[in-house]
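Novice: my questions concern the predicted model and sequence given below.
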Amino acid sequence: MAILQKKRVNFFYKQLLAVMGVNILPLLIMSALLYTNFIADYKNNLIEMMNSKINLLASTSRSGLVFNDNEAVTILLNSLKEYKAIRYVQIYNADRQLFAQYKNMGEQVDLPVEDYKDKPFFKNDNIYVSQSIMMGDDYLGVIVLSASLNSSIVHKKNYLLILSAVLLGSIIMAFILNWQLQKRLTAPIRKLITLVGYVAENKRYHKRLKSNRDDEIGDLILGVNTMLDTIETHETQLFQRANYDELTELPNRHLLMERLSHGIHTAQRNKSEMALLFLDLDRFKIINDSLGHRVGDELLVQVAAKLSNVMRKSDSISRWGGDEFVILIENVGQALDVEHIIEKIIVELERPMIVEDHLLRVSTSIGIAFFPKDGKDSLSLLKHADISMYKAKAKGPGKYEYFERSMLNDSVQRLTMEMQVHKALENKDFFLVYQPKVAVNSECIVGFEVLIRWNLNGRFVPPDEFLPVIEEVGLMYELTLWILAQACKQNKSWQRSGLLPVTIAVNLSASFIMHPNCLKNIQSILSDSGLAPRYLEIELTENTFINSRITAVSVLRTLQDIGIKIAIDDFGTGYSCMSYLKDLPIGTLKIDGSFIKGLGLSANNEGIVRSIIMLGKSLDMMIVAECVETELQRSILQSMECDIIQGYLYSKPLTVDCAETFLANARP
């Protein structure tokens, strides 16, 4: 069934009709009053005229009645023929006998003299008037007169026609004037309606109405403009929040996905290539955890500024989340151009940055995927760039990798390993092994280094495979606490068994040292295990001091003050810290095994080892050489006055039981 809709009458015509109704009503009332007044005036004038006529006839017919001159009176009455409205006139003598009369042609006397009244009256569209004829105080007779009102009807019609014409003209004029007036008055409202309709239809809030009015409509226009200003501001803020990162003011992942989708369509249309760079900052988590989120946020802002300065304006830089950034490069000419940009990014980000008096160094790992070679849609490109970024991160800080199909298998394996390390930590599937540290001259055991192992379904997973994964998924702190607790507990157990007291060395990551609860947790572990602090040694790499040196040194000094030994592991392989080595609370230098393996094979290698030993000795440090496997290496190290040796020459890493046996058989 069709639904009938009433025709819509807009506000302008409703208002015009209302105003016209208000105007027409008084016009009609006024016209009715004028017409009524005209009728009343016409009747009064007619009565006066009839009274004047009858008075004149009464006075002129007096002598005729006195002398009984009927003929003279009849002649007098016949003079009324020129007054067509007079129907008839009759004169009666004192005895009420008809004395003389005049009747207009076709008229009949319709009212006897007895029915006449003292005053004029109207009946059947006629007027009736009577007048006594007196001479002094003597009554001579009576004269009656009847006149037709037909002439008044004509006058009424003419007057009504004129009045109607005037009323219609007034209404038309009022309509035109009101229409123009309403048009002028409602013009701003019409503009407001048009503006509101435009805003509702297009969802755009930039238009405004100009008005100099100081009345209510001006207030309304001002209110609408103010409301649009507020809405536009809110819309801008919402757009900014929805599409831009609040911290760095770079496009966020939502806007990136839009630009990436648009870039793919453009590249398909132009048959051009496009590169997607996925960046992850190296060591950012250490800085963020140790120095706080405020420093981390400011560092991200500076990184964003550096990226913006390096890239072209046509390139799209976005913050993907956390310390990850994505760069979209369109219209790629050749791979070398992209490689040049990548190298510029790496060099620029490796420059030190000062954040709240901290000299910070970060680098970035970059994964690259090309359209259409490495993916034909947004998700594929992002996924493949992300995979290649993790591949670059595995090679070390400041590296980059192009996506290859073979990486997909590695990505699946990595995801699997992430799930497995979570499960292994929950189930305590990790275990510790202990590698002896032996004095060079006496060949007596002086301690153990604790190493972590993982037996996954019968296969031993190398630490360099699972430790980076543990670090990246955020489990390193929890794992390190477990290692510390197990190592301290085991060492104290050996001491209670009467075995030779030795130092137990545990490797700590930079993120652990920078953690706010580091000191508290180490002290708690020592207290719970009962191990004296002098039997615990912590080993750190040089990279620990690259960022937040002040914080790291403060923690280490506190640890040293309570009696814990501190060693630098893998010395000479990281960022050199020789310039401030003398200021660090370090008691031991461990020479990296890569230098030890070259002893006896390369003079340059021996020179490096000798220099490190001399440096340590000059700072009154103990020197430890790791990865010693041959007697020749031991002999050279002894000649260089190395203090302690660790390696397969004396023992491989041992299980708890084997380490206990080794310790029991060791010379005191």
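Specialist: In hand now; what should we look at? Numbering: from 1, shown residues only.

Novice: drop to CA atoms for contacts and neighbour counts, all remaining ones
Specialist: OK.

Novice: what's the separation between the residue nearest to the spatial centre of the chain and V199?
Specialist: Centroid check for the chain by C-alpha atoms, centre = their mean gives L238 as the closest residue, at 2.2 Å. According to C-alpha to C-alpha, to the nearest Å, L238 stands 17 Å off from V199.

Novice: ok, structure two:
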Amino acid sequence: MNILLIDDDIVDIKSIQRSISAEHSGYMLTEANTAEQALNLIENDNFDVILLDYMMPKMNGIEMLLELKRRSWLNKMAVVMISNEHSESIILKSIDAGAQDFLLKSEVTAGQLKRALLQAKKRFELEKKLVDSYQQVKELAENDHLTGLYNRYYFGEALQRSIIANRTYRANLAVMQLDLDNFKNINDSFGHDIGNTLLQEMAVRFKGILKQNDLVARIGGDEFAFILTSFSSPLYIERIAQRILTLVTHPVIIEQRHIHVTGSIGIALHPLNGHTAEDLMRYADIAMYRAKQLGKNKACLFEDNMERDFQRKYRIEIGLRHANEHGDLAMHYQPIVDTKTRQVISCEALIRWPNAKIATNPQEFMNIAEESRLINSLGRWIIETAIIEQTTISKKLGYEIIMTINLSPLQLRDHDLPAFIQDCLTKHSSKGENIVFELTETALLESDNSVHHSVSAIKELGCLIALDDFGTGYSSISHLLTFPIDIVKLDKSLLDKVHVLPRYYHILKGLSHMLHQLRISVVAEGVESAQQVAICSELNIERIQGYYFSKPMAQCSLYVTIQDLNKRASNLN
């Protein structure tokens, strides 16, 4: 055992030398008369145990322990404090400062010293194991096992400390939250192993761009958060955010695949936007969702009105969940008329929320349903309710009415959706040929394998597929070729512009001709005047829908309205 004795009393040194020599146990003793001399020896040699005199000139034993701790040397060796003074206070101070044991010099014998040294060394080993175990647990508690970044817990603690420091130095601090756009599609398309590798690569990129005092953490599945300090202007933060977005968009090559992904960033500033860690995290999160709403692959700085918008959306979401669970939603139906016969041949099912406590419209609350993932359960209720109404109204009228049902992009990623539709058709004795599912072009723009699979599977059930909002600016002819489209619904804006810009007449004429060549039926939406009906008839648009014939109506009024429209059509013919 390699022992360092630190003592300035020659008599005490000789006594301890005799006690150690009496054991003949292979102990190696080195003496130091001052703290400075001892520190030099410790720096250049490895000692198992230090015998440290409590009363030393210039630096006493406690101060020596604190210096060893400051230099991180105290966790490398055991320490036994020795003293001529017996005091419980001194003993406790020594133990608290890091000593493993305490001995009175007057009571030191060869056997007692040996036991003290062995016990101190063993106690030190046990303490070291405990410290190492604590460090492992601490690392597990504070670090993300997948990426090696800090986790949400550590990020929150670090943010609290940064805010306190920021108040002291009156500096600036920014919190950024980044979410990878449509990351679920990566996992669904390529598997979770590739998704995990992508996250690991993003972590490496993020760490490489930050300054020494900045911090990045993974706080969720595909969510990262940053603490940025020491900047003079929000413009600097926006530049950093843009650099991070550029890093994200660079393709990642995994298993010879080029994986492309984008991100959305929300930014909150201290003290401009908030004064607590909770507020800054919440505001950065709100700003991030605003960035997604603006089209993704963007960075957005928090503004006060975002909080009001967020609270409104939150209240609508809570109310919508309650309405969905308690049957407070209703379906309305708008007739679609055959252009030649003016007979009602189909209806579009449209959801309504008649008793909403917050004034909202279907477009707003259905967007919120998508963002909150409520759309899957709500969408299934819409599908089944509309299919039930299709069979009910057909029996009343004595002929088959076709029912049109809207599907959102998220519903199309539900692998079980086709099976659910099949169950509804069987359960309610409805035929697939009498059900049309409307898709938006934005859904097809984000298409992946799951969307193609769902559309094809629904088509195999005999159902028809309609492409809605055609001509709104997203139109792509390729969708008509890559998806089994049966019907195209021309957006209301095209028909509205015919009288303002005559060339729109020729655009409509060209679209109608092209679609008929592809054997795709055409429906004109938003028909509100006899003149528009006449234009649709001239252009051979087979079906028309709009307020000219009927507004959307509740189920209880639908049968009477259809009968009335059919009667008027018979009189015209």
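Specialist: Nice, thanks for sending it over. Everything numeric in this text was worked out from a predicted model, so none of it was measured.

Novice: what's the TM-score here?
Specialist: Put the two chains on top of each other and the TM-score (TM-score structural alignment, normalised by the length of the second structure) is 0.71; 487 aligned residues with a C-alpha RMSD of 4.4 Å.

Novice: re earlier: translate the residue nearest to the centre of the first structure into the numbering of the second structure.
Specialist: Under the alignment (TM-score structural alignment), L238 of the first structure maps onto V137 of the second structure.

Novice: just give me how far the helix or strand that match falls within sits from the chain centre.
Specialist: Using DSSP states H and E, V137 of the second structure sits within helix 110-142. In terms of C-alpha atoms, centre = their mean, to the nearest Å, the centre of helix 110-142 of the second structure is found 42 Å from the chain centre.

Novice: tell me the helix or strand right after that helix.
Specialist: helix 152-169.

Novice: are there helices or strands packed against the next helix or strand after that following helix, and which ones?
Specialist: Per DSSP H and E, helix 152-169 of the second structure leads on to strand 173-180 as the next helix or strand towards the C-terminus. On a contact count with 3 or more C-alpha pairs under 8 Å, 6 or more residues apart in numbering; DSSP states H and E, strand 173-180 of the second structure meets helix 152-169, strand 223-229, strand 263-270, helix 277-293.

Novice: now do strand 173-180 of the second structure and strand 263-270, the angle between them.
Specialist: Calculated by axes from the mean of the first three to the mean of the last three C-alpha atoms, to 10 degrees, strand 173-180 of the second structure forms an angle of 160 degrees with strand 263-270.

Novice: in terms of secondary structure, what does the following helix or strand past strand 173-180 of the second structure contact?
Specialist: Using DSSP H and E, the helix or strand that follows strand 173-180 of the second structure in sequence is helix 183-190. With contacts defined as 3+ C-alpha pairs under 8 Å, 6+ apart, the packing partners of helix 183-190 of the second structure are helix 192-209.

Novice: on average, how far is the helix it packs on from the matching bit in the first structure?
Specialist: Once fitted to the first structure, helix 192-209 of the second structure is off its aligned match by 5.3 Å on average (mean C-alpha distance after the TM-score superposition for the first structure).

Novice: just checking, what packs against that helix?
Specialist: Using 3+ C-alpha pairs under 8 Å, 6+ apart: helix 192-209 of the second structure touches helix 183-190, helix 234-249, strand 252-254.

Novice: host element of the residue lying closest to Q131 of the first structure once chain neighbours are set aside?
Specialist: The shortest distance from Q131 of the first structure to any non-neighbouring residue, by C-alpha to C-alpha, 6 or more residues apart in numbering, is to I143 (5.3 Å). Using DSSP H and E, the element containing I143 of the first structure is strand 138-148.

Novice: which SSE is immediately downstream of that strand?
Specialist: Following strand 138-148 of the first structure in sequence, per DSSP H and E, is helix 150-202.

Novice: could you find the closest non-adjacent residue to the aligned partner of Y559 of the second structure in the first structure?
Specialist: Using TM-score structural alignment, the equivalent of Y559 of the second structure in the first structure is E660. Nearest residue to E660 of the first structure in three dimensions, chain neighbours excluded: W494, at 7.3 Å (C-alpha to C-alpha, 6+ apart).

Novice: looking at this, that neighbour is in a helix?
Specialist: Yes - under DSSP: H, G, I helix; E, B strand; the rest coil, W494 of the first structure sits within a helix.

Novice: for it, give me its contacts.
Specialist: 500-501, 660 (C-alpha atoms under 8 Å, 6 or more residues apart in numbering).

Novice: so which bit of the second structure is the strand holding I143 of the first structure matched to?
Specialist: Going by TM-score structural alignment, strand 138-148 of the first structure sits over no part of the second structure.

Novice: and that strand, what's buried?
Specialist: 140-148 (16 or more other C-alpha atoms under 10 Å).

Novice: determine the set of other helices and strands touching it.
Specialist: When contacts are defined as 3+ C-alpha pairs under 8 Å, 6+ apart, strand 138-148 of the first structure packs onto helix 11-60, helix 62-66, strand 86-93, strand 126-135.
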